[in-house]
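1. fold the following, please.
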Amino acid sequence: MLRHASQEHSEAAEDGTSSNSLKMDFLKIPLNKINEATKDFSEECRVGSGGYGKVYKAKLDIVDIQCLSSMEGKCKDELPKISKRVAIKRISSEAHEYGKQGFLTEIELLATCKHQNIVSLHGYSEENDEMILVYEFVSNGSLADYLLNSDKTRANLTWAQRLQICLDIANGIDYLHTHIEGKRRILHRDIKSDNILLDENLNAKIGDFGLSKFHPIKQQASSVYSKNVVGTDFYTDPEYLNTFKYKRESDIYSFGVVLFEVLSGKLAYDSNYTSKSRTGIAPIARTCFKEGRLEELIDPNLIKEVHNENFKNRRLKEDSFKAFSKIAYQCLKLTQAKRPTNSSQTPNNGSHHQSHHQGASK
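-> Got it, this is the predicted structure:
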């Protein structure tokens, strides 16, 4: 609904290795297996829909490539399969904006990713002109679902839960932005609450990589020139809009918008914000922070939570609000150079990085 119309999508990896090529081959799932699992895409299996198509919940036997240390010399039919609950996205043939390139991009990008805060791709199918992606099933929906909830059908997120969700997002972004063996740096280009999924334990996972892009491997500069603007209104880096140069700091800006959404309990395009600013929460949050009016932004549920604490815990949470909002404000700086960057410069093995964003927990 809010996504910029654009035909620009990620390029295929310039340095595709035989390992990744083999992995993508192992990810192919016969269409008849998907038809069987979804009862021919019946409504009873459908759990959601979006601008690009419908999403179905099913149980499917998949090759567990995440557990394979090496796939060289192995035959796909000989590999053990595991039965898992999965989310199956059937991309509509009318989704021209997403298109074939976006579909292939998501497969190629996610085939290189292995991290607890990135949604796992379990397979795909492209038979009979179908474009189908099979992901791990993340049971609690999106962060946006929680923030949109006004009828209390979902439990209100505590401050501790909100902090952990934000740390998970920061760790996921850090992983994407870090070059490690088998994975190049990735610019997500559409960080927003709709693309943050929560599992049964409220662990956050970044999803939807259709607009993402590998950082050019031979390019020393930290920015990627993008003449067609992509992303989502209210979350898009203003410097990128002016210069068409997308950097890792552009993802950080979008993350800053999400941080203030979490603090306020409202989405960036809530009418409370759009009635005051056409660009939503970001300029309002910057003004409130600079003028010391942060309490105007904080979710009343969090204020109530603080008031129910004893004096010591109350002070700790108030200090935490201040530290959190300072980091969020820094992420929303209008110029890319002034925003925080991920502090980790060393590869990791899928465990959490320490990042500047984690100051929110102190």
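2. all contacts plus neighbour counts: C-alpha atoms, from now on.
-> OK.
3. just the strands from the chain, written as ranges.
-> 46-50, 53-63, 81-91, 121-125, 132-136, 186-187, 196-198, 204-206, 213-214, 223-225, 245-247 (DSSP state E).
4. using JSON lines, lay out these together with mean neighbour count.
-> Output for the strands of the chain, formatted as JSON lines (neighbours: other Cα atoms under 10 Å):
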{"stretch": "strand 46-50", "mean neighbour count": "14"}
{"stretch": "strand 53-63", "mean neighbour count": "20"}
{"stretch": "strand 81-91", "mean neighbour count": "19"}
{"stretch": "strand 121-125", "mean neighbour count": "25"}
{"stretch": "strand 132-136", "mean neighbour count": "22"}
{"stretch": "strand 186-187", "mean neighbour count": "24"}
{"stretch": "strand 196-198", "mean neighbour count": "25"}
{"stretch": "strand 204-206", "mean neighbour count": "27"}
{"stretch": "strand 213-214", "mean neighbour count": "22"}
{"stretch": "strand 223-225", "mean neighbour count": "16"}
{"stretch": "strand 245-247", "mean neighbour count": "21"}
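5. in the stretch 251-362 of the chain, which spans are helices?
-> Per DSSP state H, counting those that start in this stretch, the stretch 251-362 of the chain carries helices over the ranges 271-274, 281-290, 300-307, 311-331.
6. name the surrounding residues that touch the second one.
-> The one in question is helix 281-290. 234, 257, 260-261, 267-269, 273-274, 277, 294, 296-297, 325-326, 329, 332 (Cα atoms under 8 Å, 6 or more residues apart in numbering).
7. what subset of the residues you listed is buried?
-> Among the contacts of helix 281-290, those buried by neighbour count (16 or more other Cα atoms under 10 Å) are 234, 257, 260-261, 267-269, 273, 294, 297, 325-326, 329, 332.
8. what's the farthest-apart pair in those residues?
-> The most widely separated members of the buried ones among the contacts of helix 281-290 are Y269 and K326, with 21.4 Å between them, by Cα to Cα.
9. about what we covered before: which of the buried ones among the contacts of helix 281-290 sits closest to V47?
-> Closest approach to V47 among these (Cα to Cα): L267, at 22.0 Å.
10. residues contacting the closest residue to that closest one other than its chain neighbours?
-> With sequence-adjacent residues excluded and distances taken as Cα to Cα, 6 or more residues apart in numbering, L267 is closest to E261, at 5.3 Å. By Cα under 8 Å, 6+ apart, the residues touching E261 are 147, 267-268, 281.
11. to compare against the first, here's another:
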Amino acid sequence: MSSWSSPYSSRTSRSGGLRTPERLPNYSSPSPFLQKSTSRRRNTVVKDAFTTFTGAFTKCFTPTSEPKTFKDLGDSDEFKAISDGSSRGGNMAGRRPSRRSFQTTGSNEQIMCTVEPGSVKFSLNEILKATKNFSSSLKIGQGGFGTVYKGQLTDGTFVAIKRAKKIIYDRQLGAEFENEVKTLSQIEHHNLVKCFGFLKHEDERIIVVEYVSNGNLREHLDCMHMEILSLASRLEIAIDVAHAITYLHTYTDHPIIHRDIKSSNILLTEKLRAKVADFGFARLAPDRNSSATHVSTQVKGTAGYLDPEYLMTYQLTDKSDVYSFGVLLVELMTGRRPIEAKKRKEERITAKWAMKKFMDGEALEVMDPNLEKNDANNFAMGKIFELALRCLGNNRRTRPNMQRCVEALWNLRKDYKEISSSIPQIREDEDDYNNNNNNKDYKA
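-> Now for the predicted structure:
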């Protein structure tokens, strides 16, 4: 079921196609990557990685018994100390203090958070005015837990106002609401959706966040905005998302695991810069100074993006976000959703199908048909698939951390630009050659 806190993930499809799967309840040449390698050693290494990767899917959909360490969300505070037998470290030296502040006017009346001192403090009347009493004409998203409205503050700022459904406000939704508010209060990064404030008033649960006007990544991959995302744009989006996740894992006061990285949670600006949204399932990772390796918690996320190791063991780590990022990379290159129920059996799990094609030297067959096949694009897709294969490892210890993913994508961007810049020059040289020959023929 889709969380109410996803800003634009549930927009009505103009094409009437399938939606992104709902959440589960409670290089110098492209040839080495796109053709069969003659190197036995390389094949052995990659095949071993692929064997590990494919084993994940069988386990991913196998029912498991609940571990003894399982803790129900309603019985635990998502942002308390890690309850896996280790204590949180208290050393905060060298960490950037949070610039956001909380202000309370009553336990059951209004609770406000502000981005910085001097920011707008919202009242229920201001929310009603911004949304014209929650006018249906301003509705921009609908999820299982609530509705998202486009609003305008008194200073002219456009915002997204996320309102929970009153009739289903319960313990689980309350935990998600508190999770998102607490997470948003700790983060500040240009590739993350900004929080302006929230309102908790009687049975109203509202979060006010930055309005991102150009829809989400899934809509763009479906060409709902009447434009095709170029491979260069997709690469930049991947880098933006990698930056955002790296920030959450590494540069916040306490490491944060997003737990729901997916294309419908990636919002795009008019300039196609990506912003990661929806922190309803976010969870604090073990403290950096702690010896803990994971957090034992209930499985949450979206089918198709879920880390199979987390699904099997209930052990959540930052590598679970890395796995989801690997699925997202495949989605960017193929244009397909992670689960395509109407495809042939061997193609229904997109990542498994695409990685097998990649291993067989047939990666070009799975490239999004909207993308042009040229040397630069072919090279980039091969490199991205190579990174995706590592991210999709069945064992979390074999997956790279997000900082490594950023570095790999940076290097790819540099190589991609160099190859791309040479393509027009080659064509110009060919045109000049042809024109010269034609002129000689004409003079003769």
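12. so what number do they get for TM-score?
-> Laid over one another, the chains give 0.81 as their TM-score (TM-score structural alignment, normalised by the length of the first structure), with 319 aligned residues with a Cα RMSD of 2.5 Å.
13. now do the same for E407 of the second structure: its match in the first structure.
-> Here E407 of the second structure is matched to S355 in the first structure, going by TM-score structural alignment.
14. can you tell me the closest non-neighbouring residue to the residue nearest the centre of the second structure?
-> The residue lying closest to the centre of the second structure (Cα atoms, centre = their mean) is I261, at 3.2 Å. What sits nearest to I261 of the second structure in space, not counting adjacent residues and going by Cα to Cα, 6+ apart, is S324, at 5.9 Å.
15. which position in the second structure aligns with F321 of the first structure?
-> Aligned partner of F321 of the first structure by TM-score structural alignment: M381.
16. and for G102 of the first structure?
-> By TM-score structural alignment, G102 of the first structure lines up with E176 in the second structure.
17. check G207 of the first structure too.
-> Counting by TM-score structural alignment, G207 of the first structure corresponds to A277 in the second structure.
18. ok, N242 of the first structure - contacts?
-> Going by Cα under 8 Å, 6+ apart, the list of residues near N242 of the first structure is empty.
19. that one matches what in the second structure?
-> In the second structure, N242 of the first structure lands on M312 (TM-score structural alignment).
20. distance of that match from V322 of the second structure?
-> For M312 of the second structure, the distance to V322 of the second structure equals 17 Å [Cα to Cα, to the nearest Å].
21. hmm, back to that, closest to N156 of the first structure among the buried ones among the contacts of helix 281-290 of the first structure?
-> Taking Cα to Cα as the measure, N156 of the first structure lies nearest E261 of these, at 14.1 Å.
22. how close does the equivalent of the closest one over in the second structure sit to M381 of the second structure?
-> Counting by TM-score structural alignment, E261 of the first structure lines up with E331 in the second structure. Distance, E331 of the second structure to M381 of the second structure, by Cα to Cα: 11 Å.
23. any common contacting residues for the two?
-> Common contacts of E331 of the second structure and M381 (Cα under 8 Å, 6+ apart): none found.
24. quick one on the thing from earlier: which ones are touching the match of E407 of the second structure?
-> 170-171, 174, 342-344.
25. overlap between those and the second structure?
-> Contacts conserved in the second structure for the contacts of S355 of the first structure, using both residues aligned by TM-score structural alignment, their matches' Cα atoms under 8 Å: 343-344.
26. a markdown table for the contacts of S355 of the first structure, including distance to I118 of the first structure and neighbour count?
-> Conversion of these to a markdown table gives the following (distance: Cα to Cα, whole Å; neighbours: other Cα atoms under 10 Å):
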| residue | distance to I118 of the first structure | neighbour count |
| --- | --- | --- |
| A170 | 11 | 25 |
| N171 | 9 | 28 |
| D174 | 11 | 26 |
| N342 | 17 | 21 |
| S343 | 19 | 12 |
| S344 | 18 | 15 |
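27. that older thread, do I have it right that the residue nearest to I261 of the second structure meets L306?
-> Yes. Contact criterion Cα atoms under 8 Å: S324 of the second structure and L306 qualify, at 6.3 Å.
28. burial of D307 of the second structure, as a residue count?
-> 30 (other Cα atoms under 10 Å).
29. likewise H4 of the first structure?
-> 14.
30. list the contacts of it.
-> H4 of the first structure sits next to 229-233 when contact means Cα under 8 Å, 6+ apart.
31. start to end distance for stretch 221-239 of the second structure?
-> Terminal residues of stretch 221-239 of the second structure lie 17 Å apart, using Cα to Cα.
32. now it, how far from the centre of its chain.
-> Remark: stretch 221-239 of the second structure is offset 14 Å from the chain centroid, using Cα atoms, centre = their mean, to the nearest Å.
33. quick check: the gap between the equivalent of Y56 of the first structure over in the second structure and E236 of the second structure.
-> Taking TM-score structural alignment, the alignment pairs Y56 of the first structure with Y149 from the second structure. Y149 of the second structure is 28 Å from E236 of the second structure, where distance means Cα to Cα.
34. now the helices for the stretch 151-300 of the second structure?
-> Going by DSSP H, counting those that start in this stretch, the stretch 151-300 of the second structure shows helices at 171-184, 217-221, 231-246.
35. just send those back as CSV, with distance to I257 of the second structure too.
-> Shown next, in CSV, are these (distance: least, Cα to Cα, whole Å):
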stretch, distance to I257 of the second structure
helix 171-184, 10
helix 217-221, 21
helix 231-246, 8
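36. for E418 of the second structure, find the nearest of those.
-> helix 231-246 (12.2 Å).
37. and the closest residue to L197 of the first structure other than its chain neighbours, how far from I34 of the first structure?
-> Excluding the flanking residues, the one nearest L197 of the first structure by Cα to Cα, 6+ apart is S142, at 4.2 Å. Relative to I34 of the first structure, S142 of the first structure is positioned 24 Å away (Cα to Cα).
38. again with L110 of the first structure
-> Distance from L110 of the first structure to I34 of the first structure, by Cα to Cα: 20 Å.
39. what does V230 of the first structure give?
-> Distance, V230 of the first structure to I34 of the first structure, using Cα to Cα: 31 Å.
40. that older thread, mind listing what the match of Y56 of the first structure touches?
-> Contacts for Y149 of the second structure (Cα under 8 Å, 6+ apart) come out as 131, 134, 138-141, 160-163.
41. same question, S233 of the second structure
-> Neighbour list for S233 of the second structure: L272 [criterion: Cα under 8 Å, 6+ apart].
42. which one in the first structure is aligned with it?
-> Match for S233 of the second structure (TM-score structural alignment): Q161.
43. also S137 of the second structure?
-> Here S137 of the second structure is matched to E44 in the first structure, going by TM-score structural alignment.
44. can I get the buried ones among the contacts of helix 281-290 of the first structure in TSV including distance to K304 of the first structure?
-> Formatted as TSV, these follow (distance: Cα to Cα, whole Å):
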residue	distance to K304 of the first structure
F234	28
V257	23
F260	18
E261	18
L267	20
A268	22
Y269	24
Y273	22
L294	15
L297	14
S325	18
K326	21
Y329	23
L332	27
